[in-house]
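> I'll drop the sequence and a predicted model, then ask my questions.
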Amino acid sequence: MSVCPTNFDEKVECSFVDRKEFIEAFENTFQNIGQKNYSILVYYGVAGIGKTSLRKKLPTLLEKHNKSNQPTRVIWTSIDFATEQYRQPYKFFEILSSQLHQKYGIKFNSFDIALATYLKKINPHSPLVKENYSKDSIVRDVLDICDEFVPVNLIPNVYSLAKSLPERYQKWALKRKEDISKLPDFEPTEIYERLPVYLAHDLADYLQNTSESAVIFIDTYEALWEKERDKGSFNSRDEWFRKLIENIQKSCLWVICGKESLRWEEVDEDWKNYLDQRKIGKLPEKDALDLLKQCGIIEKDIQNILIESSEGVPYYLELSIDIYRKIKQKEQPTPRNFAKVPEGIFCRFAKYLDREEKETLKVLSVPRYWNRELFKILIEKFNTGYPATSFSELHRFSFMDVDEEGKCSMHQLMRKSLQDYQDPDLKKEVHNFMLDFYSNQLKDLDIKAITQENENALTEAFYHAKESLEAEKLCEWFISVSDPFYRAALWQLITPMYEEILRILEAELGPQHPNVATTLNNLALLYKSTGEYEKALPLFQMALAIREKILDPQNPDIASTLNDLAELYRMMGRYDKAFPLYQKIFDIYEQMLSPQNPEVAMALNDLALLYSEMGNYDKALSLYQRTLEIVEKVMGSQHQYVATVLDNLALLYSQMGCYDKALPLYQRALDINEKVLGPQHPDIATILNNLAGLYHYMGEYEKSLQLYQRTLEIIEKSQGSQHPYFATTLNNIGGLYASMENYERSLQHYQRALDIREKVLGSQHPNVATTLNNIGLLYNNVGYYEKSLPFYQRALKILEDSLGPEHPEVAATLNNLAIFYSNIGKYEEALPLFERAVDIIEKKLGLNHPYFVQSMSNLISASGNLVNEWSQYYSFYGIIYFDTDNKIF
């Protein structure tokens, strides 16, 4: 630690003193990099003990090493978790890779591709802008040859893509293509969890190729647990950091500074072999004396009182040196000028400050960071009297820090002392000003162009808002300013803020307040957006319970939460839970509104959608027809909502086998939406997917394939490759390839769809059963009968449990399972399955449905024992189930 304040007299220089044992520990560990799998040196101790100053000293030893003509270079960088954004894993990885690239030209190709894919998945509406990437970034080079970064198209063929890129990428692509090619199949949370692995691979490749070593310094490590100590296990907060270390073996030294020792052995005892943890205690008296001499304090009586009063804590010793220099500018210091205990040192320091210095420091203690521009604004706004031209002089105090980018901050102990010292009204006034300052940077944001500066502004505005606003105002303010970030899919940024607001509201307003319900609902929407359905569910339920208790039964907020909860249940495949909620919404709207109100039409549409998914097509048909009548009358024949209902109705006709009725409705819906929304809107993809399915049913495979491929491109751009709709289209393309007898490509698409669905929807969702059924049928068609059986059995169990025993999809799986038994000669087991399938299809779909004809042919074949003869000329009709996209308003 310096124990060396920056001088007011430029001619006097103080060198770093003390901490020899800690410097020697670093030198020994550094010299032995590579002897162990991991090298981790930890310095810990109380605030002000000198950890940060030590961390700033150690890199000078590395620079000295590099200048001494050693055979291998050492690369290094430093990150301080005092900056709140750096505590988010992907921001930490981003800044770490950026620093190493800027300083040493290291390429992070795998990480850049992975991070770009993650950002594209969570924010599919926003194109990646090549100007945001360095000139030699692989993402920028990809954007130079492609209109957009679309992972589903680019990454599976990364080696082929590399051939179109500069030659430097080809070696990387050859080594890492298998890892990278899996990215489109991962959901965003999985990519997020793997980011440290991709970064580690890139850094490890560089170190291996150059035979260099790396040293990474981390400061204020304890900040990872700020406001989070009671959430989850203690060691879960830095799990991502351990994963990074685990994937860079031997050639990297990690130097971590924090208030406490690490407890990683609680996770794995093997960490004891790699952690060298050293507590930084009080500054030895001899070293303190050496420092005072080097800083020009030679009076023995003053030396003695400064050493005694600082109690070996460098922060207090440095502050005492600042006091000495302030006094000496006017007179000769004496022992009476100095406090005898640490608590009194600040008061003595404040006593010798000029009024202008004192007022300026009080104001600067409120913001966490500032730069020269904000410094000027603050001293003018609060009329501190300090000259803006003396910016550098004020920042020479030992407790001030200015980084390479000009961002200034104040030691946490000095901030606390100044805030305790000043008038609370002034502190709140500065908080209010800073809130307005940052809030102004959040106005009129374009969700497609949100920058890092915007994210920083939200983070700092939120910090000041907590100090400025009462709980209700805080809630209202945050809902407003965070909305663009929600729509831009920056959910990782705002989720912890919503979690904190919820704690504040519950503590200050009570758990039954309307704002608590609003925050619960919004937080649940965030969890739903990130696919965390199980976390979202209890929050929606709590929000609904509060609203039903404190609001009128017909209040629109109740209907809103009911709708959110019903949609979540529907997405989870829990139709038995969704149905009564949709019915309740419909009842509320009918009582509040006229039968021709658009809100009633929306409720009818949602209810019809659920009936359709549950296989009750007659009920769904009457509701869709009623919906269409209302929206055409109220909104006009060319409205977007009309297209939605037309698409849903066409889909229903398609499921009922009425293809001639479905086709013109699809075409009309497509024409409307392309005029209203443009050709790349997600609603266009919905219609294209459903229309492609219709052409498939009708045997027009080439038309179908073209539409499916266009659907994939739109969904990838707008919603990401882990969205359930993306899996829907993959499943359908798999079915199309099966019909075209391209079984290898069919299986590839089915497997990708299955992987996404199981990860996003859970293993018991009906859509999972759909793909299982189709994989089983595929294996059956290519003669791998035994492989098909477990897929059919699992699909049947899921469908019967979720949809009931008489759903058409149950009939499809029964039909296919019966085919399996027929193909292996077990007709007595096949016959009752065929009979049951025919009964269901006749009852649910009618005698004229194509599935009825297929199932009857299978039943006649099985019951007549003609299978062996027929199999020479015919195949049993396996029913492939295609997925379709209904739209909710």
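That came in fine, so what should we check first?

> rest of the way, CA atoms for contacts and neighbours
OK.

> Near residue 681, how many other residues are there?
Other residues near residue 681 come to 18 when the count uses other Cα atoms under 10 Å.

> could you list every residue that touches it?
Neighbour list for residue 681: 714, 718 [criterion: Cα atoms under 8 Å, 6 or more residues apart in numbering].

> again, but for residue 238
For residue 238, the contact set (Cα under 8 Å, 6+ apart) comprises residue 224.

> Please apply the same query to residue 428.
Here residue 428 is in contact with 467, 468 (Cα under 8 Å, 6+ apart).

> Also residue 730?
Residues in contact with residue 730 (Cα under 8 Å, 6+ apart) are 712, 749, 750, 752, 753.

> can you map out the strands along this protein?
For the chain, strands defined by DSSP state E occupy the ranges 39-44, 74-80, 213-219, 252-258, 275-279, 400-402, 408-410.

> The residue nearest to residue 628 when sequence neighbours are not counted and residue 724, how far apart?
Leaving out its chain neighbours, the residue that sits closest to residue 628 by Cα to Cα, 6 or more residues apart in numbering is residue 645, at 6.0 Å. If you measure residue 645 against residue 724 using Cα to Cα, to the nearest Å, the figure is 21 Å.

> what do you get for residue 412?
In terms of Cα to Cα, residue 412 sits 47 Å off from residue 724.

> More neighbours: which of the two?
Set side by side, residue 412 and residue 724 show more neighbours around residue 724, with 22 against 16, by other Cα under 10 Å.

> Included below, for side-by-side comparison, is a second structure:
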Amino acid sequence: MPESRFSRKTQQAIKKFTDRIEPFRAFNKWIDAIAAGSITRKALVYYGVGGIGKTRLISELMSDLEKRNNINGTAVNIIFASMDVNEYNSPSTVLMGLRKQIKFPCVLFDYGMVKYMSSIGKNADQIKEFIPKNSVIWDITGDILEAIHIPVGLIDKIAIKLREKYSIQFKEYHNEIEAIDSCKRNPEELSERLPHLLGIDISVAAKNKNSMFSIFLDSYESLYRRQTFQLSNGDPDEFIQELLLSSEKTLFVIGSREYIKWEQKDPSWNEILDQHILDYLSDQDSDYFLRSVPIPDESIRKSIIESSRGLPLYLDLCVEIYLRNKNNSLSAYDFLIPTNEIIPRFLSHLSEDERTLFTALSYIHFFNFNIFEILIRELNIPIALSDFEEITDHSFVLKVENLDGIYKVHDNFYEYVINNPTVSGKSMIMDKIFSGIINYLNDNKKSIPYESMVVFYPNVMNLLSYLPEPSIAVGEKFIELSIYLIDAGYWNTVGAISGQILKKRPQDERIQFLFAVYLRRTGRLENSIKMLESINTENALFGNYKDYISYFKADTLRVMGRYSDALKLFIEISEKNNNGSDKELYLKCQNQIGDLTFLFGKFSDALGVLESACTEGNVNSILFAETLRIEGHIYRFNFMLDDALGKYINAMELARKFNILGLQGKLYNNLAESYCWLDPDKALEYGEKSIDINKNLNAPVEYGKTYAAMSIASSMKGDFSSSLKYSDLALSTQEQVKYLGGIVYAYGSYCFMYIKKGDKDKFLDYYNKMKKLVGNLGALEYTMLPYYLYLNAPELQDISKNIQWIDYGKTLEVVKSILKI
């Protein structure tokens, strides 16, 4: 046997569940066995094609279990999660979703989660959003977390108090706690242990409360399809395996489109897994369902059974057709319908207004009440807003679990409607839907939660694959919204859908632009600049966003090391927008100009540019945070590290307040780059946070710089094997994306390591490479200061005069103390 690595309202007739005898029999067999203590755990898997009824089966099993309340005197705790929900984008979020449903204290898991959240930079305010109200953390902190903002440092104190208050349980599982504590602040190691800790808590609760657990996981195949789970080193669902192996008196029920193949790596999994294919409903099951509607005419039931071929969705649609027309002398012939024509036949039985509405809902796939309201307004559909609940009660409309108020049209229904070329006025309907919803999303972007936005945005943008060219006004809206998401760190969402649209609209320069920005953010610089340079900067379809083409072109040139070309472009755009035509773009350019100015060693001039931009008035908080970050760079390269940290920490507060994940990732890198000279342990801690965030964001430029900082921190500690590893990672990462500035930092980390190690020959090898690259770039010479000083090189005289040091004397003192000269 495998072992743990760590030791709706009431349903309508049309929604009535069709009895599946064998699946129920298997479920009852194992739930009874666990309740009786015959076995400690089991994983019951139901797999089959889409539309076969897995979700409905799980829903009915849960409902039946709730009615039974207990099994032979053993109470059952029911927990559910659907893996296709966007909120569940990592193992930790899935585990937290399960944890929130447990009514008993989860002391060990909460302890580990607090440690994990602290390790990835969450403060107490943010932890409030994750930890449920019945957590022991609330018992300890009382009303403090409700009342004030608490610094990150207090998180560890909370963990210490947890140990004190629940000392008995902590003593019983001291090995697990010691293992968590030994992880220090390594997010990856902590994350790996979380399912084990939750499993122990489940086992403790089951034992102490004379109860058992039944955990239902639907749409399980999503774990294998999501990029965020694929990033893990092991199998995407390894954390589920760990949770299962650590949970006693627990039945896992899994709904999946695919057979689970755990036994291929370890055949002993067959002792735990019991897998059942959900075949098409038998004629007997289908007839049972139809009789319960009721449909008394046996000949009509036989026709429906033959047409639907046992697929529950199609049975439901046939029933809806029947109920709408049962007073019209229906016969068996009316239901002899080819299976692939059931959806269009159903649509033909709707009124014109209903058909328009359901077609529109299918086009966008996901919707909430606000979007429903927009649709009936934009399409002039005379349906009352109060009918929303009735609309969502249809068999082909599913509620998205854990995303409050969001629904989706069944995938099979959606795929038929979106790909149906015969819909009358399809382009006109799509155009109205697109413009209405894009306006709504853009106008309300600061109030719509990101987790909802990333559900709606790609599905609405997907309509561009089917539309003629949108108007300039609408184009401005979707460009503005896309840039907003990119700035917030969601460039992967924008990139995925724009890449998909380009397959159908390869000549659309607005979509090329969005995809090029995505390429820039993910480090594919040459592809990005090639695409940006091919776009007509005077394309009228960009409306007021034409200058953003040049802005992102300049931004890409900057990262490629073409600093003079980038600076020239930023100055041109800034001067053009200085009179208020686009104040935000002007301020963005000023930040970039300040950034590039200091790269040429003009620190004082750069500070002047940035400070001038801040006095312009109406600077939004995110732009101001970026200004603070660039000012932090200036102080950091002057080795005025306390000043730099002050700027970065203030910027981080704003990034957290507005939940700008991309900026947080950059700032954790900057904190690591500062602390590597002051406090190596803290630098390594922040470095892990930077890597965790920036790898998830697919931002190699940022985590490549972090590796260089972690190399320097390791050298300061005398850990040269780690230092060499990090320098190698820094260089290979930046060479892959061809970020020349990052290669300079990587060479610098080698130089510092060999200084500390006393290997002058190897130092000179990397010193010469670094000096040559700095010379070729015509910038970044200030990064050579520690190495000129180490060699007492003649270039020291030049660098002291040619660089606008803020206080050269103080800078020299700090560098000498670091080098111990």
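Perfect, thanks for sending it. A quick note: this is a predicted structure, and the numbers were derived from the prediction, not measured.

> so what number do they get for TM-score?
Counting by TM-score structural alignment, normalised by the length of the second structure, the TM-score of this superposition works out to 0.67. Behind it: 706 aligned residues with a Cα RMSD of 5.8 Å.

> Still touching in the second structure? Go through the contacts of residue 730 of the first structure.
Among the contacts of residue 730 of the first structure, the contacts conserved in the second structure (both residues aligned by TM-score structural alignment, their matches' Cα atoms under 8 Å) are 749, 750.

> Ranking by neighbours, what's the top pick from the contacts of residue 730 of the first structure?
Counting neighbours by other Cα under 10 Å, residue 753 leads the contacts of residue 730 of the first structure with 28 neighbours.

> What sits closest to the residue nearest the centre of the second structure if chain neighbours are left out?
Closest to where the C-alpha atoms of the second structure average out (Cα atoms, centre = their mean) is residue 89, at 5.3 Å. With Cα to Cα, 6+ apart as the criterion, residue 89 of the second structure has its nearest non-adjacent residue at 6.2 Å, and that residue is residue 228.

> The one you found touches residue 91, doesn't it?
No. Between residue 228 of the second structure and residue 91 there is no contact under Cα atoms under 8 Å: 9.1 Å.

> between the two, which one's more packed in?
Per other Cα under 10 Å, whichever of residue 228 of the second structure and residue 91 has more neighbours is residue 91, with 22 against 17.

> how close does that one sit to residue 113 of the second structure?
For residue 91 of the second structure, the distance to residue 113 of the second structure - Cα to Cα - is 12 Å.

> ok, now residue 235 of the second structure?
For residue 235 of the second structure relative to residue 113 of the second structure (Cα to Cα), the value is 22 Å.

> The two: which has the busier surroundings?
Between residue 235 of the second structure and residue 113, counted using other Cα under 10 Å, residue 113 has the larger neighbour count: 25 against 15.

> Test my guess that that one contacts residue 194.
Yes. In this structure, residue 113 of the second structure is within contact of residue 194 by Cα under 8 Å, at 7.0 Å.

> Now do the same contact list for residue 677 of the first structure.
Contacts for residue 677 of the first structure (Cα under 8 Å, 6+ apart) come out as none.

> before we move on, what about residue 493 of the first structure?
Neighbouring residues of residue 493 of the first structure by Cα under 8 Å, 6+ apart: residue 455.

> separation between residue 644 of the second structure and residue 663 of the second structure?
Separation of residue 644 of the second structure from residue 663 of the second structure (Cα to Cα): 16 Å.

> swap that for residue 649 of the second structure, please
Residue 649 of the second structure sits 12 Å away from residue 663 of the second structure, going by Cα to Cα.

> which of those two has more neighbours?
Taking other Cα under 10 Å, residue 649 of the second structure and residue 663 do not tie; residue 663 has more neighbours (23 against 19).

> so how many other residues sit close to the residue nearest to the more buried one when sequence neighbours are not counted?
Nearest residue to residue 663 of the second structure, sequence neighbours excluded (Cα to Cα, 6+ apart): residue 655, at 6.1 Å. Counted with other Cα under 10 Å, the neighbours of residue 655 of the second structure add up to 22.
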